[in-house]
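Trainee: just the structure for this:
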Amino acid sequence: MKISKRHIISLLIISIIALGAISVASAYTGTGFTHNVPSSKYYDLSASDILNKYSDTDCKVEETGVCTEVVDGDTIYLDNGKKVRFVGVNTPERGVEGYIASKNFVRKLCLNKEVGLDIDNAKHNDKYGRTLAVVIVDGKSVNEMLLKEGLAEVMYIPPSEFYPYNWADSSTHIPNSLNTITHTNSDSSSSDSGSYIGNSNSGKFHESTCKWGQKTAEHNRVYFDS
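Mentor: I've put the predicted structure just below:
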């Protein structure tokens, strides 16, 4: 059988369609985190409306820059060329339910505005070269807001200066694999206030000299002797 040019073209088209279908089926979904916050929820709210709901963060601004692009709900570009990954949180990937709402939330707060960074001193960059940081707008932590708005899940990857469980509340999604994480120091000893520091916000507890216990805000601390 003689194969014509038309047959070759047809086979090429079929191959391209098939490869496209495979790519869609195997699209990267990250941890698989999704949420059902409607993308329209924040349309009628100004950035000030959102920021006024939250208290100032304890994080300190170490660098500043203007946000020139929002890649998704947890990654932005600054005018100095730096690509920033919001530390401690994870939002839905492109094509996954919730992606647009999380991205639009960050766009409203950050795009074309000066933002502050509190860079993770324990691990400055991730494996993709992105700067790991808490993003701060008008003294408020966008990382914390994403968690409390239900737009992100906790993603704690040690080593890290930050413990995102402290930013979470009862509605925050915490992956099952992270629910039982505790951090202790086997060489630690008791303190005068108690051997263990509990966090009334996250429900976690630590030995009194554990660095994560010491990072717990005073108003969230509960001390235990055993």
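Trainee: okay, CA-based contacts and neighbour counts for the rest of this
Mentor: Will do.
Trainee: can I assume Gly116 is in contact with Lys140?
Mentor: No. Under the criterion of Cα atoms under 8 Å, Gly116 is not in contact with Lys140, lying 9.6 Å apart.
Trainee: next, the structure of the following sequence, for comparison with the previous one:
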Amino acid sequence: MKIRSALATSLVLAVLLAGAGCLDRGPEEDVSPRAGGSKGRAEAPTTEVSGVVTKVVDGDTFDVEGLGRVRLADVDSPEMDTPAGKAAKFFAETMLLGETVHLDVDDLGGKDRYGRWICVAYVEDPETGTLINFNGMLAAFGYAEVKDFRDNEFDPGGWGLTPIVR
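Mentor: A predicted model of the protein is given here:
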């Protein structure tokens, strides 16, 4: 996966959207993700299933081969009828489409009312082999808002990311 290239592309897109008034720039701070993501977990994530992303529906929803539709836990991307929604989908497509994701599936409910698996998704940094929390990355780059839904096992407060674009 071309994480650096995809991040550079998404930053350019974010700057263009910010210049067009679609996004407000926030402080440029450290966006180095920590691996943890579930309540009580501070170290490496536990992933239960991996698969290739076959379709990106929007910024926070995609299909995984052999699993079905996934809804990212505790983040909310803008709707597709907005420029910010299109930018979020573009970012997700750039990072995920055709790539293998490693998923930590919610142990409390599993699926939402629409039948989508609620997960924290991780992508692998090809240079280090480190798993990077994609939910947190989506929020850090301004393509989603963090929303701590209490009906799942996850705690976004442990993602360790600071938004750079709001």
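Trainee: so after superposing, what's the score?
Mentor: Once superposed, chain against chain, the TM-score is 0.68 (TM-score structural alignment, normalised by the length of structure 2); 128 aligned residues with a Cα RMSD of 2.5 Å.
Trainee: Gly116 and Lys140 of structure 1: which is more packed in?
Mentor: A side-by-side neighbour count of Gly116 of structure 1 and Lys140, using other Cα atoms under 10 Å, places Gly116 first with 24 against 21.
Trainee: would you mind measuring from that one to Glu62 of structure 1?
Mentor: 7 Å (Cα to Cα, to the nearest Å).
Trainee: same deal with Lys103 of structure 1?
Mentor: 24 Å.
Trainee: neighbour count for the two, which is higher?
Mentor: Using other Cα under 10 Å as the criterion, Lys103 of structure 1 and Glu62 rank with Lys103 on top: 23 against 10.
Trainee: helix, strand or coil: sort out the more buried one for me.
Mentor: helix (DSSP: H, G, I helix; E, B strand; the rest coil).
Trainee: that one -> structure 2?
Mentor: Under the alignment (TM-score structural alignment), Lys103 of structure 1 pairs with Lys89 of structure 2.
Trainee: assess the claim that its match and Lys55 are in contact.
Mentor: No. Counting by Cα under 8 Å, Lys55 is not a contact partner of Lys89 of structure 2; they are 10.6 Å apart.
Trainee: the residue nearest to Val106 of structure 1 when sequence neighbours are not counted: how many residues sit nearby?
Mentor: The shortest distance from Val106 of structure 1 to any residue other than its chain neighbours is 5.9 Å, reached at Gly73 (Cα to Cα, 6 or more residues apart in numbering). Residues near Gly73 of structure 1, counting by other Cα under 10 Å, number 28.
Trainee: what do you get for the one 5 residues further on?
Mentor: When counting by other Cα under 10 Å, one arrives at 21 neighbours for Leu78 of structure 1.
Trainee: go on, Arg107 of structure 1?
Mentor: For Arg107 of structure 1, using other Cα under 10 Å, the count is 21.
Trainee: ranges for the helices of structure 1?
Mentor: Listed in chain order, the helices of structure 1 (DSSP state H) span 5-25, 47-51, 99-110, 142-148, 211-214.
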